[in-house]
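1. My questions concern the predicted model and sequence given below.
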Amino acid sequence: MLPRSILSAAVLLAVCLMLTACPRSTPPPPPVVLRLAIMRDGSITTDGSQTSLEDLPAKLKDLAAKKGIVYYYREVGPAPEQPHPNALKVINALKEHQLPVSVSSKPDFSDEVTPDGRSHPR
């Protein structure tokens, strides 16, 4: 019979060899993000570039295929006002493509507004 120390070392060596032979799991890639902003005048930008309402569905379809997420910002004036009609059209397009949306209160998308209305750094 082998001494306990040799048996323990053999078991430890076998476990180490099994662990190094296993493929290492890599973290999933970060999600694809589309930064979408609606200005008070109804103009739309995606990732900083002017985008027409007609071109937006193709971008959203592509993003949905990539399982991406939308960072959404809507410019609000100093006085409470109704959003431009394009804002509602954009929201409907987001719902149609079933995209997850993260709302930001800052035009640089550096924060995230949670459902309770609080802003947190992104």
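-> All right, it came through fine.

2. switch to C-alpha atoms for all contacts and neighbour counts from now on
-> Fine.

3. So which elements touch the lengthiest helix in the chain?
-> Secondary structure of the chain per DSSP state H: the longest helix is helix 4-21. Judged by 3 or more CA pairs under 8 Å, 6 or more residues apart in numbering; DSSP states H and E, helix 4-21 has no packing partners among the helices and strands.

4. Check the spacing between residue 111 and residue 56 real quick.
-> 23 Å (CA to CA, to the nearest Å).

5. Presented hereafter is structure B, for comparison with structure A:
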Amino acid sequence: MAKKWQRMSSTGRPRIATARRDAGLDINEACRTSVAEKGHCVVYSIDGKRFMVPLAYLSSRIFGELFKMSEEEFGLTRGPIVLPFDAIFMEYVMSLLRRRVSEELGIDPSSMYYDP
């Protein structure tokens, strides 16, 4: 039986990769699902923190530049998108985008609330 498994592993068939718990991510981060919520995209900071980015943010100039910098730093990979910044900087960028995305989209922030 062991020889059969060795032969199967040496054939070069595609395998399902799982995240190792000690791969540099926080334990809580590693236990989460890898699928993004509806209307979001998942990116990671250089230190492994996961960020759920609303799709509306991806059209901003800021994220365009962040993606260019990531491509220059890491190239185009098949894995998750890793931005070359730590989590503190990414949280700052996300807070800036939260405040300004409504302006870029031409939405009045007061119209985002339901008033009966």
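-> Arrived safely, thanks for sending. Values in this document were obtained by computation on a predicted structure and should not be read as measured data.

6. what's the TM-score here?
-> With the length set by TM-score structural alignment, normalised by the length of the second structure, the two chains reach a TM-score of 0.25; 53 aligned residues with a CA RMSD of 4.5 Å.

7. picking that back up, next structured bit after the longest helix of the first structure?
-> strand 33-38 (DSSP states H and E).

8. Identify each buried residue in the helix or strand that comes right after that following strand, please.
-> Following strand 33-38 of the first structure in sequence order, the next helix or strand is strand 44-46 (DSSP H and E). Buried residues in strand 44-46 of the first structure, defined by neighbour count with 16 or more other CA atoms under 10 Å: 44-46.

9. for strand 44-46 of the first structure, packing partners?
-> Contacting strand 44-46 of the first structure under the criterion 3+ CA pairs under 8 Å, 6+ apart are the following elements: strand 33-38, strand 49-51.

10. let's see 10 Å
-> Strand 44-46 of the first structure sits against strand 33-38, strand 49-51, helix 56-65, strand 69-74, helix 85-96, with contacts defined as 3 or more CA pairs under 10 Å, 6 or more residues apart in numbering; DSSP states H and E.

11. neighbouring contacts of that strand?
-> For strand 44-46 of the first structure, contacts defined as CA atoms under 10 Å, 6 or more residues apart in numbering pick out 34-39, 50-53, 56, 59, 70-74, 86-87, 90.

12. Filter these down to the buried ones and hand me the PyMOL line.
-> To isolate the buried ones among the contacts of strand 44-46 of the first structure in PyMOL, judged by 16+ other CA under 10 Å, type:
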select buried, resi 34+35+36+37+38+39+51+53+56+70+71+72+73+74+86+87+90
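
13. ok, how many other residues are close to residue 90 of the second structure?
-> Residue 90 of the second structure has 21 neighbours, counted by other CA atoms under 10 Å.

14. separation between it and residue 2 of the second structure?
-> Using CA to CA, residue 90 of the second structure is found at 47 Å from residue 2 of the second structure.

15. Over to residue 63 of the second structure?
-> Using CA to CA, we find residue 63 of the second structure at a distance of 49 Å from residue 2 of the second structure.

16. Between the two, tell me which one has more neighbours.
-> The residue with more neighbours, out of residue 63 of the second structure and residue 2, is residue 63; 17 against 7, by other CA under 10 Å.

17. tell me the secondary structure for that one?
-> The local conformation at residue 63 of the second structure, judged by DSSP: H, G, I helix; E, B strand; the rest coil, is helix.

18. Also residue 120 of the first structure?
-> Assigned with three-state DSSP, residue 120 of the first structure falls in the strand class.
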